[in-house]
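Asks: Okay, sequence plus prediction incoming.
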Amino acid sequence: MASLDPVLDKDGVRLTVDETIATVTLTNPAKRNAQSPALWRALTEAGQLLPGTVRVVVLRAEGKSFSAGLDRRAFTPEGFDGEPSFIDLARGSDTELDATIAEYQEGFTWWRRSDIVSIAAVQGHAIGAGFQLALACDLRVVADDVQFAMRETSLGLVPDLTGTHPLVGLVGYARALEICATGRFVQAEEAVSTGLANLAVPADQLDDAVRDLASVLLAAPRDALIETKTLLRGAQERTYEEQRVAERAAQARRLRDLAGVGD
């Protein structure tokens, strides 16, 4: 990706913007981009700082691993400097615990906004929170060395960073349950064949493949892409007849806009 002055560069997250394309990069390869509450807050901030010109957001990571998941310090009594440990959180009230997890989730929610298309470029390990961060994006392009795994269940936890909904939507309930319950690795070929990934390429071609995909997305008229994304995202919650109605309403808006006819 092009070298640009960062809009944000903190806590293992860097945001750069090149007119219509924003790039969010995980920048702690020495720790395999392990995640922490500070990183999650930085991800939230990156979403808040996106200019209105941005149409495509690329999520990538430095080093050989996309993200090895949660930093294991989270499971120690000491936790992270300046942060409550997970043990401390467990001892708090239900309201406090719920609010804290909701805050953590915010870094994973904005990637599916209707006004942008997000693409995760995933290489090496994408485990636990790393897997869920890739799932937060609309599209995933993976290197042929990718290894997805959801290890939370084997640690006595559940995936709680918004990953369960897209995982079931992509691969179905039974396969999603098996992936989470076993914690096994899902590699590139299976990821593509099950719909978990859109495309797999050699690792040294990953950035180029994502750049090519972004260019194709940018070639589509922005309003038409926004309407299409909104239609598709809502399809699972609508009945067939409700989706027909939504399609008609969306097309009416597009036709009036193209014809220059006001509401």
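Replies: That came through fine.

Asks: From now on I want contacts and neighbour counts done on CA atoms only, so please keep to that.
Replies: Fine.

Asks: The most centrally placed residue in the chain: what's it in contact with?
Replies: Closest residue to the average C-alpha location of the chain: residue 136 at 2.6 Å, with Cα atoms, centre = their mean. Neighbouring residues of residue 136 by Cα atoms under 8 Å, 6 or more residues apart in numbering: 108, 109, 111, 112, 162, 163, 166.

Asks: Could you do residue 127 as well?
Replies: 67, 68, 69, 147, 148, 149, 150, 151.

Asks: possible to save those as TSV with neighbour count?
Replies: Conversion of the contacts of residue 127 to TSV gives the following (neighbours: other Cα atoms under 10 Å):
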residue	neighbour count
67	33
68	23
69	25
147	23
148	29
149	24
150	26
151	23
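
Asks: What about the residues you listed, which are in strands?
Replies: 147, 148, 149 (DSSP state E).

Asks: Tell me who's in contact with the first one.
Replies: Read that as residue 147. With Cα under 8 Å, 6+ apart, residue 147 has these contacts: 123, 124, 125, 126, 127, 185, 186, 187, 188.

Asks: Now render the residues you listed as a markdown table, adding secondary structure and distance to residue 45.
Replies: A markdown table is the format used below for those (DSSP: H, G, I helix; E, B strand; the rest coil; distance: Cα to Cα, whole Å):
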| residue | secondary structure | distance to residue 45 |
| --- | --- | --- |
| 123 | coil | 24 |
| 124 | coil | 26 |
| 125 | strand | 25 |
| 126 | strand | 22 |
| 127 | strand | 23 |
| 185 | coil | 31 |
| 186 | strand | 30 |
| 187 | strand | 31 |
| 188 | helix | 31 |
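
Asks: among those residues, who's most crowded?
Replies: residue 123 (29 neighbours; other Cα atoms under 10 Å).

Asks: Verify the stated contact: that residue with residue 140.
Replies: No. Residue 123 lies out of contact with residue 140 (Cα atoms under 8 Å); the separation is 10.5 Å.

Asks: counting contacts, what elements does the biggest helix by length in the chain pack onto?
Replies: Longest helix in the chain, counting residues (DSSP state H): helix 240-259. Contacts defined by 3 or more Cα pairs under 8 Å, 6 or more residues apart in numbering; DSSP states H and E place helix 240-259 against helix 222-234.

Asks: helices or strands next to the helix it packs on in the packing?
Replies: So helix 222-234, by 3+ Cα pairs under 8 Å, 6+ apart, packs with helix 240-259.

Asks: How far does stretch 10-28 stretch from one end to the other?
Replies: Its first and final residues considered, stretch 10-28 spans 10 Å by Cα to Cα, to the nearest Å.

Asks: one more structure, for comparison:
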Amino acid sequence: MSAIRLESDGPVVTLRLDRPPLNAFDSALRAELAAAARELADAREVRAVVLYGGERLFAAGADIKALAAMGPEEVRGWNRALQRTFDEIARLPMPVVAAVTGHALGGGLELALCADYRVAADDAVLGQPEVRLGIVPGSGGTQRLTRLLGPARAKNLLMTGRGVRAEEALRIGLVDEVVPAGTVHTAALDYAARLAAGPAAALEAIKEAVDHGGDAALSTGLALERALFTGVFGTADAATGLRSFLAEGPGKARFGGPPPDGHEEDGDEEDGDDTKGRTT
């Protein structure tokens, strides 16, 4: 049975992990996740993605039994493939929202860190417990956690391996929103739908500017921003937004022009109606 399900809700797709009981990452789940990432990256009708592990938990990390059976050479290749797969999720051109329920530990947290926005249940627990096994995170934990929280907080979580409850996770910026358990997926879908109703090319450009410019020198980041600004300025959505502002004032534009590759899509205007007015 497939361990990954793609569930469509208009222009928003939920990428759901479905490998009970813990959504632990093994080679099969990793391969399916990579295939799903490639499918989503090429899907022009998809405007936002929600990562979800189900009502019980997000993901508990790597399959430790399978990991313990590997030698150094085998684990190096396995880790390289998982890191590459998570990079594919992080590089998706559309906004990605993680809906974190229950536990997001080890590779589960590393996957959530690939999202642009994280919604967590009020009883969620997040952490990188690898140090308690005598190993270290290998799929982005040391790097994405440091960029998100800063070196001191990242070292605290990485070196102690402790779990962080939702309230603290919100306070330190590990998650962006906390909602009652049982409403996480709905809240993530609502936020994703609001973004999906926006201008696709501009959202992709913002994501690229922040993700790639933030690690570069300021002059390099500004050059990237300038190039992205010029490129987006010629899109149909930019024309719609500027025209709407002049005619109706700010916040009235209804987007749905061609995606970044320049192809027209059908049904975007209707999707915009469906998502308009949703709140988180």
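Replies: Yep, that arrived. Since this is a predicted model, take the numbers as computed values, not measurements.

Asks: about what we covered before: filter the contacts of residue 136 of the first structure down to the ones in helices?
Replies: Under the assignment DSSP H, those contribute 108, 109, 166 to helices.

Asks: ranking the residues you listed by neighbours, who comes first?
Replies: Top of those by neighbour count (other Cα under 10 Å): residue 108, with 24 neighbours.

Asks: mind listing what the equivalent of residue 150 of the first structure over in the second structure touches?
Replies: Matched by TM-score structural alignment, residue 150 of the first structure corresponds to residue 128 in the second structure. Going by Cα under 8 Å, 6+ apart, residue 128 of the second structure touches 105, 106, 107, 109, 137, 141, 157, 158, 161, 162, 163.

Asks: which stretches of the first structure form helices?
Replies: Applying DSSP H to the first structure gives helices spanning 37-48, 86-90, 94-109, 129-136, 164-171, 173-182, 188-193, 206-219, 222-234, 240-259.

Asks: can I get these in a markdown table with distance to residue 20 of the first structure?
Replies: Shown next, in a markdown table, are these (distance: least, Cα to Cα, whole Å):
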| stretch | distance to residue 20 of the first structure |
| --- | --- |
| helix 37-48 | 14 |
| helix 86-90 | 39 |
| helix 94-109 | 20 |
| helix 129-136 | 20 |
| helix 164-171 | 26 |
| helix 173-182 | 34 |
| helix 188-193 | 27 |
| helix 206-219 | 8 |
| helix 222-234 | 11 |
| helix 240-259 | 22 |
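
Asks: For residue 17 of the first structure, which of the ones you listed is the nearest?
Replies: Closest to residue 17 of the first structure of the helices of the first structure is helix 37-48 (Cα to Cα; 10.6 Å).

Asks: In the closest one, which residues have enough neighbours to count as buried?
Replies: 37, 38, 39, 40, 41, 42, 43, 44, 45, 46, 47 (16 or more other Cα atoms under 10 Å).

Asks: ok, back up a step: quick one, which of the helices of the first structure is packed in tightest?
Replies: helix 129-136 (a mean of 26; mean count of other Cα atoms under 10 Å).

Asks: Could you tell me where it falls in the second structure?
Replies: Going by TM-score structural alignment: helix 129-136 of the first structure matches residues 107-114.

Asks: and the counterpart of residue 88 of the second structure in the first structure, what is it in contact with?
Replies: Residue correspondence to the first structure (TM-score structural alignment): residue 88 of the second structure is matched to residue 110. When contacts are counted by Cα under 8 Å, 6+ apart, residue 110 of the first structure touches 44, 47.

Asks: Recalculate using a threshold of 10 Å.
Replies: 43, 44, 46, 47, 48, 116, 118, 136, 137 (Cα atoms under 10 Å, 6 or more residues apart in numbering).

Asks: Over in the second structure, see which of those survive.
Replies: Of those, the contacts whose aligned counterparts also meet in the second structure (both residues aligned by TM-score structural alignment, their matches' Cα atoms under 10 Å) are 43, 44, 46, 47, 48, 136.

Asks: how close does the closest residue to residue 131 of the second structure other than its chain neighbours sit to residue 118 of the second structure?
Replies: Leaving out its chain neighbours, the residue that sits closest to residue 131 of the second structure by Cα to Cα, 6 or more residues apart in numbering is residue 161, at 5.8 Å. Residue 161 of the second structure is 20 Å from residue 118 of the second structure, where distance means Cα to Cα.

Asks: Give me the more crowded residue out of the two.
Replies: residue 118 (24 against 19).

Asks: my read: the more buried one touches residue 96, true?
Replies: Yes. Look at residue 118 of the second structure against residue 96 with Cα atoms under 10 Å: they come within range, at 8.8 Å.

Asks: Mutual contacts of those two, please.
Replies: 50, 51, 112, 188.

Asks: For my notes, please list the contacts of residue 136 of the first structure in JSON lines and give distance to residue 204 of the first structure for each entry.
Replies: Listed next are the contacts of residue 136 of the first structure as JSON lines, based on distance: Cα to Cα, whole Å:
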{"residue": "108", "distance to residue 204 of the first structure": "27"}
{"residue": "109", "distance to residue 204 of the first structure": "29"}
{"residue": "111", "distance to residue 204 of the first structure": "25"}
{"residue": "112", "distance to residue 204 of the first structure": "27"}
{"residue": "162", "distance to residue 204 of the first structure": "30"}
{"residue": "163", "distance to residue 204 of the first structure": "27"}
{"residue": "166", "distance to residue 204 of the first structure": "27"}
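
Asks: For residue 121 of the second structure, see how far away the counterpart of residue 58 of the first structure in the second structure is.
Replies: Counting by TM-score structural alignment, residue 58 of the first structure lines up with residue 50 in the second structure. Distance, residue 50 of the second structure to residue 121 of the second structure, by Cα to Cα: 15 Å.

Asks: Also residue 6 of the second structure?
Replies: 22 Å.

Asks: neighbour count winner among the two?
Replies: Using other Cα under 10 Å as the criterion, residue 6 of the second structure and residue 121 rank with residue 121 on top: 26 against 16.

Asks: Which residue in the first structure aligns with residue 148 of the second structure?
Replies: Using TM-score structural alignment, residue 148 of the second structure sits opposite residue 170 in the first structure.

Asks: ok, now residue 13 of the second structure?
Replies: Matched by TM-score structural alignment, residue 13 of the second structure corresponds to residue 22 in the first structure.
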